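Participant: With the input below, show me the fold.
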Amino acid sequence: MFVLALIIILGVALVAGGLWFAANPGSLNAEWLGWQIETNMIFGLIGLIVFFVALWVVWQLVLTFATMLGLRGVKTRGNLVGAAKGMGEAYAALRVGRGGQARVEAHRARRAYRDPVKCPATLMEADGYAMSGEAEAARDLYKKLLDNHDTEGGAIRGLLELAVAEGNDAEIREYTERAFFKVDNPVWAARPALDEAFRSGRLEDVEKPLQVLEQSGQADADEMRRLRSDVFLKRAEAAKASGRKGDAVTLARQAVELVPESETAVDTLARMLAADGKARKAEQLVQDTWRKAPHALLARTWRDLAGGKDANALATRMQTLAALNPDHPESRLAAAEGAVEAKLWGQARTQLQPLITNQPCMRTCLLMARVEDGESGDGAKAQDWLRRAVAAADGLGGVETPAAPGTGIQANAA
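Facilitator: Next up, the predicted model:
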């Protein structure tokens, strides 16, 4: 309604002005370099308007040619100095984590450029948005910068970091693939690509990020062996799921050969060997690993390989395993748990005694609670150990060694 009223008012004003000029045409005389122009005021105004329109068209043509030559925007030395200062201050702000200030300074530098895609400060402005939590604004700028060869790599990295923060696997896959194709040795894309490939089960995509990590020196030899061992384990699980038992055993064995002390790899191979009727080889594998690197998961593997033994036989079996590395805390915990299951309270207490002198871990406290409750029925002491177990679990006690899933200790904790 307002717009309609404004149009009517302007129309009336134009008509009234036209009628007034028609009644009072006046005259306009101009002389310049021997040229003399005589006309009435109406034609003079029309000529003036035409002149300014022509001037504007010429100016637009000049700007168009300047843009084609890459000169548009930086019009004076002052523009250039201001842009450089803004970019410097934006970079400094990014270095100290002040995303908001970086965004403002980079935007000021960008004013010297007509096209933001051509301005190097735009990338810093997008980083500033991302750092200050304005993900959508950052994403919009990053996507614009994908069209500029000079800023494409930085834009891909920015979009990848946003995707990782949001847990968007589809975009992580898209931008890591683009990084490997467009950017030389993109180390920053390797780990997100590797993690996403493991999560999605696309094991055929892990080799490229592994190569990038290895060539860049961002992963040492030990880490590379662990990563490749994880790949073999994943492939072994996939082979087992598809019924290819022989391939599964071969792949699991390769994982163990890469990282012999890996409890996960040893557990996987041992269980596959046992399922294939090679229980003795499975037991030997667990024993060899226990001598070098005892772990709660291997204690569970050793226990499960025994099958349906009674509690006393199981306690003896756990003592056999513990004897291979008798002073290690995991050996004492494994032997103590077997003794508790068999109600051999004195034997369990003997194994746990060296572990309670300082700050015992949660598993030790839970086992001691069962010993106090089972040996003497002293509920007060058992409750005290349970409280200490809670404190240890909250980080107030000793360092906790993760228990294997399904152990008697965890069952009591629940």
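Participant: drop to CA atoms for contacts and neighbour counts, all remaining ones
Facilitator: OK.
Participant: so how far is R235 from K208?
Facilitator: For K208, the distance to R235 (CA to CA, to the nearest Å) stands at 16 Å.
Participant: So between these two, which is more surrounded?
Facilitator: Per other CA atoms under 10 Å, whichever of K208 and R235 has more neighbours is R235, with 21 against 15.
Participant: Leaving out the residues flanking it, which one is nearest to that one?
Facilitator: L251 (6.8 Å; CA to CA, 6 or more residues apart in numbering).
Participant: residue contacts, that neighbour?
Facilitator: Residues near L251 by CA atoms under 8 Å, 6 or more residues apart in numbering: 232-233, 235-236.
Participant: Please, which helix or strand holds it?
Facilitator: Counting by DSSP states H and E, the element that carries L251 is helix 245-258.
Participant: tell me the contacts of V390?
Facilitator: V390 sits next to M362 when contact means CA under 8 Å, 6+ apart.
Participant: what about 10 Å?
Facilitator: Neighbour list for V390: 361-362, 365-366, 384, 396-397, 413 [criterion: CA atoms under 10 Å, 6 or more residues apart in numbering].
Participant: Just want to check the distance between it and R111.
Facilitator: On the measure of CA to CA, V390 and R111 end up 60 Å apart.
Participant: next one: G377
Facilitator: In terms of CA to CA, G377 sits 80 Å off from R111.
Participant: between those two, which one's more packed in?
Facilitator: Each of G377 and R111 has its neighbours counted (other CA under 10 Å); R111 has more, 18 against 12.
Participant: The residue nearest to the spatial centre of the chain sits in which helix or strand?
Facilitator: Nearest to the geometric centre of the chain sits V164, at 3.8 Å (CA atoms, centre = their mean). Following DSSP H and E, one finds V164 within helix 149-166.
Participant: C-terminal to the helix or strand where R271 lies, what's the next element?
Facilitator: In this structure, R271 sits in helix 263-275 according to DSSP H and E. For helix 263-275, the succeeding helix or strand toward the C-terminus, using DSSP H and E, is helix 279-292.
Participant: Here is a second sequence; please produce its structure as well for comparison:
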Amino acid sequence: MWRTVVFFTEVAVAVAVVIWFLDRPGEVFIEWQGWELETSFGVMALAILITVIFLSTLYILWKWIKRQPREILRSRRYRLEAKGYRALTDGLAAVAAGDARVAKKLARKVDSLLKEPSLTLLLSAQAAQLDGDEIAARQYFEKMLDRSETEFLGLRGLILQALRDSDDASALKYSQRAYFLQPSAAWVLETLVSLHTKEGRWREAQLLVEEAQRHKRMSVEKGRYQQAVLLTERARLSIHDNKLSQAFEQVRKAYNLDPTNSAATVLLANLLSKEGKKRHSRKIIERSWRLEPHPSLCQAYLEIVGDVSELDRYRSVVQLTKDNRDHPDSRFAIAEAALAASLWGETKQQLEALERLSPTARVFRLWARLAELGAEDDIAARRWIDRSTEAEADRTWVCSKCGTVADDWASMCLNCDSFATQLWKQPPRAHRAIIPSDLPLGSKLAEKKPEIDSSSAVIEPEIISRLK
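Facilitator: Have a look, this model is predicted:
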């Protein structure tokens, strides 16, 4: 609509100008250097208009001719870039498909067409890795460090190479540089924390986690969990170094951050128990059991109860599990204690409930013990044992990153060295390998943290009073 209005306005103006000239005829006389020109005003105006149009056309033609060489070069460059980007795309596809020969060929083609190292170095490095040429790949990654736009990608490649080669020193150096460039990258933080914890540098790892929490680079829940794990390890190391007050403060803070951490709970309860604070230590375990039951909590609880009759141990387990009696771990703990106290009816009642709630292998093994001890029926006991071999596996510690299972909790996976990835759950059917719990976390860490007997720990009275 607006364009139509403008068009008719322009036509009206042109018609008005023509009419104005027609209504005002006249003559033009020009004398210059002996030349005389006499004509009407309309003819003169038309001649001027034609001259202007002619000169404008010549100017446009001159500019077009002048611009052609540059346009030809630009067009050729665009065609080469288009071919280069197509080759780059095909090269990345070849890397994804695992075709090393085609990837290397396309990497050379991209380099000749684009002349942009920032675009071709990564493809060349990946093609070299795919071909098994780690030396060439490292050289490409190192070249990427010289350019700001590819420095972070080059560091990532060098970090992965160092980790594959078990070169933790180089991996740590490159990771620290990558963290300086992009501290918000989650994989850089995880790599740094894992490298520090692998060498037993718990304090350095904790500082990284605290910084990530302050800058909101890590969720609150994950940060509290990781800090609790790190503080637990620091407490163990402090006990080994006979820094008992420091150890107590560390494990107390770990427990407050994450009461569901069974390792921190057991360590804190044992320290308090050895100082005569058995009632307080039992309350700590009862709170953790209420939040997240775990067999190690029940074992520690009964150790604190001490050398009493089996019936008293049963009563202690009932006290421990009073707030969540229907949880499978609570029922199993009661069933075990009842069986030891020769309470066959209570044992049977709990096992029947467990068959409905959580029919895992341990339930049928306990049925076999009940058949053997209560009814002295060896045939029935063997049937229960047979059923246990076909039942679902019991819950254990499973690494959420690599799926490896372990008997006991550890701050690091002993298979993939990942930190704070062990979860208490049923292991996958495809993976049943158990890592022995007595393997060290690393030669350096094993030297720093041998097995600790918390019974030898003595805590100053004023430190104990802070928990009251």
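Participant: angle of the helix holding R271 of the first structure against helix 245-258?
Facilitator: Following axes from the mean of the first three to the mean of the last three CA atoms, to 10 degrees, one obtains 150 degrees for the angle between helix 263-275 of the first structure and helix 245-258.
Participant: Run the angle between helix 263-275 of the first structure and helix 279-292 for me.
Facilitator: Using the same axes, to 10 degrees: helix 263-275 of the first structure against helix 279-292 is 160 degrees.
Participant: Would you mind getting the average deviation of helix 263-275 of the first structure from the second structure?
Facilitator: Per the superposition on the second structure, helix 263-275 of the first structure and its aligned residues are separated by 1.6 Å on average (mean CA distance after the TM-score superposition for the first structure).
Participant: Pull out the buried positions in that helix.
Facilitator: By neighbour count on 16 or more other CA atoms under 10 Å, the buried set for helix 263-275 of the first structure is 263-273.
Participant: Just name the closest of these to Q353 of the first structure, please.
Facilitator: E263 (26.2 Å; CA to CA).
Participant: just checking, next helix/strand downstream of the longest helix anywhere in the second structure?
Facilitator: As assigned by DSSP state H, the longest helix anywhere in the second structure is helix 41-97. Counting by DSSP H and E, the next helix or strand C-terminal to helix 41-97 of the second structure is helix 100-114.
Participant: What is the subsequent helix or strand relative to that following helix?
Facilitator: helix 117-130.
Participant: by contact count, what packs against that next one?
Facilitator: Counting by 3 or more CA pairs under 10 Å, 6 or more residues apart in numbering; DSSP states H and E, the packing neighbours recorded for helix 117-130 of the second structure are helix 41-97, helix 100-114, helix 134-144, helix 151-164.
Participant: For A339 of the first structure, grab the count of nearby residues.
Facilitator: The burial count for A339 of the first structure: 25, using other CA under 10 Å.
Participant: Output the contacting helices and strands for the strand or helix carrying it.
Facilitator: Using DSSP H and E, A339 of the first structure sits within helix 329-341. Secondary-structure packing of helix 329-341 of the first structure (3+ CA pairs under 10 Å, 6+ apart): helix 279-292, helix 296-305, helix 311-322, helix 345-352, helix 362-375, helix 408-413.
Participant: Can you say which of those helices is nearest to L145 of the first structure?
Facilitator: Distance to L145 of the first structure, taken as CA to CA, is lowest for helix 296-305 among those, at 49.5 Å.
Participant: distance from the closest one to the second structure after superposition?
Facilitator: Counting by mean CA distance after the TM-score superposition for the first structure, helix 296-305 of the first structure comes out at 1.3 Å.
Participant: next one: that helix to chain centre, how far?
Facilitator: What separates the centre of helix 296-305 of the first structure from the centre of its chain is 34 Å, taken as CA atoms, centre = their mean, to the nearest Å.
Participant: Can you give me the buried ones in it?
Facilitator: 296-303, 305.
Participant: Over to stretch 52-67 of the first structure?
Facilitator: For stretch 52-67 of the first structure, by 16+ other CA under 10 Å, it's L63.
Participant: In the second structure, what range does that stretch match?
Facilitator: The aligned range for stretch 52-67 of the first structure in the second structure is empty, by TM-score structural alignment.
Participant: Off-centre distance for that stretch?
Facilitator: Relative to its chain's centre, stretch 52-67 of the first structure lies at 48 Å (CA atoms, centre = their mean).
Participant: now stretch 163-175 of the second structure
Facilitator: 18 Å.
Participant: Need the contact partners of that stretch.
Facilitator: With CA under 10 Å, 6+ apart as the test, stretch 163-175 of the second structure has contacts from 152, 154-162, 176-178, 180-181, 187-196, 198-199.
Participant: Restrict these to the buried ones and give me that as a ChimeraX selection.
Facilitator: Buried residues among the contacts of stretch 163-175 of the second structure (16+ other CA under 10 Å), as a ChimeraX selection:
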select :152,154,155,156,157,158,159,160,161,162,176,177,178,188,189,190,191,192,193,194,195,196,198,199
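Participant: was I right about Q353 of the first structure contacting M368?
Facilitator: Yes. The criterion here is CA atoms under 10 Å, and Q353 of the first structure meets it with M368 at 9.3 Å.
Participant: Looking only at neighbour counts, state which of those two leads.
Facilitator: Taking neighbours as other CA under 10 Å, Q353 of the first structure and M368 compare with M368 leading, 27 against 12.
Participant: check which helix or strand covers the closest residue to the more buried one other than its chain neighbours.
Facilitator: Spatial nearest neighbour of M368 of the first structure, excluding adjacent residues (CA to CA, 6+ apart): W385 at 6.5 Å. Assigned by DSSP H and E, W385 of the first structure belongs to helix 379-393.
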